[in-house]
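Novice: Generate coordinates for the sequence data below:
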Amino acid sequence: MTTSAKRFFRRAGITAVAAALLAGITPGVAAADKGRDRPDLQAMAEQIVASGFAGTQLRVHDARGDWTGSAGVRELGSAAKPPTNGRFRIGSNTKTFVSTVVLQLVGEGKVGLDAPVAGYLPEFGLDRRITVRMLLQHTSGLFDYTGAMLPDGTIVPGIPLTGKEFLDNRFHTYRPQELVRFGLSKPPLYAPGTDWTYTNINYVLAGLVIEKVAGRPYGDEIQRRILRPLGLRDTVVPGTWPGIPGPHAHGYYRYEEKPGQWKTVDITTQNPSWASSAGEMISTTKDLHTFFSALLGGKLLPAPLLDEMRKPHPKGGYGLGIYVQEASCGTVIKGMGGFHGYGTVMASTPDGSRTYELSMTYGDSDADLGQAYNKADQLLTDKVLCGK
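Specialist: Below is the predicted model:
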């Protein structure tokens, strides 16, 4: 467990064991009460669940104010709804926090945005053409430790993250240096800066840059620079701790145990160290709303660096830690993440007048949840951000 995670549990006054027990005693009654206030939004939450998810939590901010609700179930086999203040694994939304801290260090003159990463992390023997900017925008060309598709279409596997092999190893601890060295053991996908490929290794390296420059773990620096100043009391960097503190919905993993035989496993408890600074964080819709609004409102970065963050790569539509997309109503800005059992989106119009934060928990459905995730995002983009 990282120092920031330990501080979270001390602040909450609970042990790791007690946190797991508390998860079962906070009812989701508020979902129904709030749902009556905005039946249109409650209907969307229920529509998202119907597409294949076990449960969802939704927070919306628009001209009519703030609304929170949930739909589906907290746990398979139970009728209780997900708590509207529930914690969940935010996956790659972690990257937005990490990018923000790196850019703060850039603003302080401690990191060069276009400086070679090798100058900060000489121990890895990185190609000196790879810059900090390339890490944040996914243009380094490095092979991802989670696996990759080569230019000729060949699939090269990474560390075990699927099927029974993953389940058998889901409490294994990975060190960030180990993840980086795995990726570096494979040939790069392309020359630095010549293409775009979303790869987690970039943000593991970014986390190590923070640690090297700041002299403390990246999670502690996120705590010091973002969580504490913004009062994000329900957000934590868990490190190797496998639980989720406080109220939360369960996430499930469905895999083919034998040909034609599918099995669903409760995956709520797992060691998230394989994701490291690319995706291990836990948060709530409320905390994500506070963070994203502060970021886009210029409270965390000076204007020139926020502008850099919001310049999308022409191929991936990815800036520096965020997606910058064109919707029917114009530009929208998003953080998107997936983790075993969980999917998350935080999204906003550029001026912050319309936002939504969405957590989805995977269940026992045989639906294509990747497609369902994208449909949920598109539904909320159209209805909430674009006001259709």
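Novice: Could you use CA atoms for every contact and neighbour count after this?
Specialist: Will do.
Novice: any idea how far residue 264 lies from residue 168?
Specialist: According to CA to CA, to the nearest Å, residue 264 and residue 168 sit 14 Å apart.
Novice: Name the helix or strand for residue 178, please.
Specialist: helix 176-184 (DSSP states H and E).
Novice: Name the residues of the following helix or strand past that helix that are buried.
Specialist: Counting by DSSP H and E, the next helix or strand C-terminal to helix 176-184 is helix 201-214. By neighbour count on 16 or more other CA atoms under 10 Å, the buried set for helix 201-214 is 201-211, 213.
Novice: Which elements pack onto whichever helix or strand comes after helix 201-214?
Specialist: Next in sequence after helix 201-214, counting helices and strands by DSSP H and E, comes helix 218-222. Where contact means 3 or more CA pairs under 8 Å, 6 or more residues apart in numbering; DSSP states H and E, helix 218-222 is packed against helix 3-12, helix 94-107, helix 201-214.
Novice: Let's compare: structure for the following, please.
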Amino acid sequence: MLLEIKLALLLAVAPADPGAIREAIQGLPDETATAALVRVNGQTHTSGYADVTARTKVAKSTRFRIGSITKTFIAAAALQLVHEGALRLDDPVLTKDGKQITLRHLLTHTSGLSRASVRVDDPRWYLKHRFDTYTPAELLKPALAAPLDFEPGTRQQYNNADYMLAAQAIERATGRPYGQVITERVIKPLRLAATSVPGTASRLPEPYTRGYVRIGERLVDVTRQNPSVAWGSGEMISNAPDLDRFIRALFRGQVVKGAELAAMFTIPDVPAFGPGCPGPKACMGMGLQSATSGGITVWGHVGERPGYASGVFATKDLALRLVYLVNSTEWSPKGGSPAVVQKIYAAVGG
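Specialist: Below you'll find the predicted structure:
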């Protein structure tokens, strides 16, 4: 799915008005979403139903599919290995069209690789194939077969293939599946009990919110889905308390240290290319997206899987921390993000 960041209204360091947040997510379920959860500086608000048939409330600890927030975990694990010397940012990972692509290029989305991918943009196709298992080779084949969109290091373009290749680099360096590496290096040390890398498992652990997509007049339950189609670009599961703990530990240097942590917050001085950034310049460091307004910058990542739209963001000093889940039923929301997400941004920054 396309990644579009529209966070200008989010950039306020004062705690958001709880009433404004409750108003932003009230009235669910509606035509565009069935449930929402917003956690700001540790305070949680919910709306809608975790299950629209049973009409069950959304638990504050509900698990959900975090999509591309997985990339922040990938970057953290890779940079730990860089810190230890098991990986090096400027060593070539592959050669494409005669150009060398490094781990730095992958983590900063400056590889130049094509965004060509396995077809997941058609909801009817997805419903037919959502339990299929995909290998990394199958997922990467379209991007590796296409010519480069630009010379590596010269532009920034958000691309799932970059982080699939970064996951493969982690596996080559450690001799273990990248999910095991993330579990051992990040999930267990931080005691993120609700966070997991599910592999091909289609079920969500309890408690969870169900995901739905609207196809014509039908509301289709897509909670169960084989996440291997996203693999290292977006297969993980978590909840709001875990993501809040993760972003706090990450920014405090408890996950990635020193120069490698600084690299996560360093944006390449190159133009943006294609989808990913709201302006003409690059907006992403390593595993972190940024948005700045009035001299204030937030960092984090958004995530999307069918039925689930989520995000985790914070100011670098952690004065503002936001985690949200919206069970969006829109397959391709107009404006780049579900309407409820845009209301959440406005409420937090208002």
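Novice: ok, back up a step: could you list every helix and strand that the helix holding residue 178 of the first structure packs against?
Specialist: helix 201-214.
Novice: how about the helix it packs on, which residues of the second structure does it hit?
Specialist: Aligned using TM-score structural alignment, helix 201-214 of the first structure spans residues 161-174 in the second structure.
Novice: Straight-line length of stretch 192-210 of the second structure, end to end?
Specialist: End-to-end distance (CA to CA), stretch 192-210 of the second structure: 21 Å.
Novice: now stretch 227-243 of the first structure
Specialist: OK, stretch 227-243 of the first structure end separation, CA to CA: 20 Å.
Novice: Name the residues of it that are buried.
Specialist: Buried residues in stretch 227-243 of the first structure (16+ other CA under 10 Å): 227, 230, 232, 234-243.
Novice: Report the aligned residue range of the second structure for that stretch.
Specialist: Using TM-score structural alignment, stretch 227-243 of the first structure pairs with 187-203 in the second structure.
Novice: how much distance is there from that stretch to the middle of the chain?
Specialist: 15 Å (CA atoms, centre = their mean, to the nearest Å).
Novice: Repeat that for stretch 375-388 of the first structure.
Specialist: That offset, for stretch 375-388 of the first structure, works out to 20 Å (CA atoms, centre = their mean).
Novice: what does stretch 32-44 of the second structure give?
Specialist: For stretch 32-44 of the second structure, the distance to the chain centre is 16 Å (CA atoms, centre = their mean).
Novice: what comes up buried for that stretch?
Specialist: Buried-residue list, stretch 32-44 of the second structure, by 16+ other CA under 10 Å: 32-41, 44.
Novice: thinking again about what came up before, quick one, which of the helices and strands packed on helix 218-222 of the first structure gets closest to residue 194 of the first structure.
Specialist: Of all these, helix 201-214 sits nearest to residue 194 of the first structure, with 15.2 Å by CA to CA.
Novice: what packs against that closest one?
Specialist: helix 94-107, helix 132-137, helix 176-184, helix 218-222.
Novice: Just put the ones you listed in TSV and tack on mean neighbour count and distance to residue 19 of the first structure.
Specialist: Listed next are these as TSV, based on neighbours: other CA atoms under 10 Å; distance: least, CA to CA, whole Å:
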stretch	mean neighbour count	distance to residue 19 of the first structure
helix 94-107	23	22
helix 132-137	26	34
helix 176-184	18	26
helix 218-222	23	20
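Novice: Quick one, which of these gets closest to residue 373 of the first structure.
Specialist: Of these, nearest to residue 373 of the first structure by CA to CA is helix 94-107, at 18.0 Å.
Novice: Could you point out the residues of the second structure onto which the closest one aligns?
Specialist: Going by TM-score structural alignment: helix 94-107 of the first structure matches residues 70-83.
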